[in-house]
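Q: 3D, please:
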Amino acid sequence: MNTYLEVSEHIDWRAPAVFSKARNLAEGLSDPEEIARACFEFVRDEIKHSWDYKMNPVTCKASDALAHKTGYCYAKSHLLAALLRANNIPAGLCYQRLTITNDKSPFCLHGLNAVYLEKFGWYRLDARGNKEGVSAQFCPPIEKLAYSISTQGEADLPEIWAQPHPAIIKALSLKSYQEVADNLPDIEILPIYK
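A: Presented below is the predicted three-dimensional model:
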């Protein structure tokens, strides 16, 4: 479980602002589930999704997403993992492979999280940000993710990553939200996920 508590370049929970925000969100709470809910709702509701709001700069590190109050789903998942880890709650990164438009190829990865809750085990949650047609909620043990798998070629990838997938880091090295949107990361999936 220690790997899901580690600090890293992109999940930089020891950055003073991230650590302070994590402690602030947990203030007065003792139940890890309630702390996880507070962290989730903060990232979902207060950090704007870069594409929805047409916002720059492109962020990748948790501390940058917090500082600029924006990020694609990937950066938002890095921030949520950092806030949870700063509160000693194991958290990882998960991915879905989704269609980009019109329920057909091309596909892209979508970033979300898994948190380890003692009562439920690993629980996936999606702080992407709600909007019309998207309503992600925190209600363990029931998953209420932003997107469901509905089209051939889409997949829920089962891995829980301790660190971001390299394709995500590459995409988030681009300079503008539009460049990222034009180059959303995708990966080949094994036939068992299709």
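Q: CA only for contacts and neighbour counts going forward, please
A: Will do.
Q: secondary structure element for the residue positioned nearest the centre of the chain?
A: Residue closest to the average C-alpha location in the chain (Cα atoms, centre = their mean): Ser77, at 2.0 Å. Element membership of Ser77 [criterion: DSSP states H and E] is helix 73-86.
Q: which residues does the lengthiest strand in the chain contact?
A: The longest strand of the chain (DSSP state E) is strand 104-117. With contacts defined as Cα atoms under 8 Å, 6 or more residues apart in numbering, strand 104-117 is touched by 32-33, 36, 73-74, 77, 80-81, 84, 89-100, 122-128, 151, 153-154, 160, 184-187.
Q: next up, for comparison:
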Amino acid sequence: MELIQQAPGTSAYLAADEAIDHGHPLGDPGPVHGLIALRLPGRDRWDRQDPRGNRPGVDARFSLDEERLAWPIRPEFNEMDYPGLYAAPHPLVLRGLRAASDRAQLWGTLPTAL
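A: Presented below is the predicted three-dimensional model:
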């Protein structure tokens, strides 16, 4: 994020969505997922990017042609996409990040909604 912000003429913000925990058998709410929103020089819109990235079965490659979320939002499961952009991480997210000592604990400390 810092490298993007340092690029001349480039703006970067945070965005978020929430989805069920795909790894949990009961589909419990998972933590809020952070996305990155970029406005590159010469673009008239913000482009959201999903840092949960590529691996087999997940195509979230960087693209300015189309948004590629690692997992699409499914309203039928009460998942939602937060439409706003945030100049700084939400206080609940920061609290969760600071409280966790490792990734396993992080999933229990991050908020499931904003």
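Q: could you check the longest strand of structure 1 and say which residues are buried?
A: Neighbour counts using 16 or more other Cα atoms under 10 Å place Phe107, Cys108, Leu109, His110, Gly111, Leu112, Asn113, Ala114, Val115, Tyr116, Leu117 of strand 104-117 of structure 1 among the buried residues.
Q: in strands, which of the contacts of strand 104-117 of structure 1 fall?
A: Using DSSP E, the contacts of strand 104-117 of structure 1 in strands are 91-100, 122-125, 160.
Q: quick revisit: now the angle between strand 121-125 and the longest strand of structure 1, please.
A: Following axes from the mean of the first three to the mean of the last three Cα atoms, to 10 degrees, one obtains 140 degrees for the angle between strand 104-117 of structure 1 and strand 121-125.
Q: on that earlier part again, what subset of the contacts of strand 104-117 of structure 1 is buried?
A: So, by 16+ other Cα under 10 Å, the buried ones in the contacts of strand 104-117 of structure 1 are 32-33, 36, 73-74, 77, 80-81, 84, 89-99, 122-128, 153-154, 160, 184-186.
Q: make JSON lines out of the buried residues of strand 104-117 of structure 1 and add distance to Pro141 of structure 1.
A: Supplementary listing: the buried residues of strand 104-117 of structure 1 in JSON lines, determined by distance: Cα to Cα, whole Å:
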{"residue": "Phe107", "distance to Pro141 of structure 1": "28"}
{"residue": "Cys108", "distance to Pro141 of structure 1": "27"}
{"residue": "Leu109", "distance to Pro141 of structure 1": "24"}
{"residue": "His110", "distance to Pro141 of structure 1": "21"}
{"residue": "Gly111", "distance to Pro141 of structure 1": "20"}
{"residue": "Leu112", "distance to Pro141 of structure 1": "16"}
{"residue": "Asn113", "distance to Pro141 of structure 1": "14"}
{"residue": "Ala114", "distance to Pro141 of structure 1": "12"}
{"residue": "Val115", "distance to Pro141 of structure 1": "11"}
{"residue": "Tyr116", "distance to Pro141 of structure 1": "11"}
{"residue": "Leu117", "distance to Pro141 of structure 1": "10"}
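Q: chain center to the longest helix anywhere in structure 2: distance?
A: The longest helix of structure 2 (DSSP state H) is helix 91-99. How far helix 91-99 of structure 2 lies from its chain's middle: 15 Å, per Cα atoms, centre = their mean, to the nearest Å.
Q: in it, what counts as buried?
A: Taking 16+ other Cα under 10 Å as the criterion, helix 91-99 of structure 2 shows Val93, Gly96, Leu97 as buried.
Q: got it, and stretch 63-79 of structure 1?
A: 63-66, 69-79.
Q: what is the nearest of those to Ser135 of structure 1?
A: Cys73 (14.1 Å; Cα to Cα).
Q: return the member of the ones in strands among the contacts of strand 104-117 of structure 1 nearest to Lys48 of structure 1.
A: So of those, ranked by how close each gets to Lys48 of structure 1 (Cα to Cα), first place is Leu125, at 16.8 Å.
Q: any idea how far Ile149 of structure 1 is from Asn88 of structure 1?
A: Separation of Asn88 of structure 1 from Ile149 of structure 1 (Cα to Cα, to the nearest Å) stands at 31 Å.
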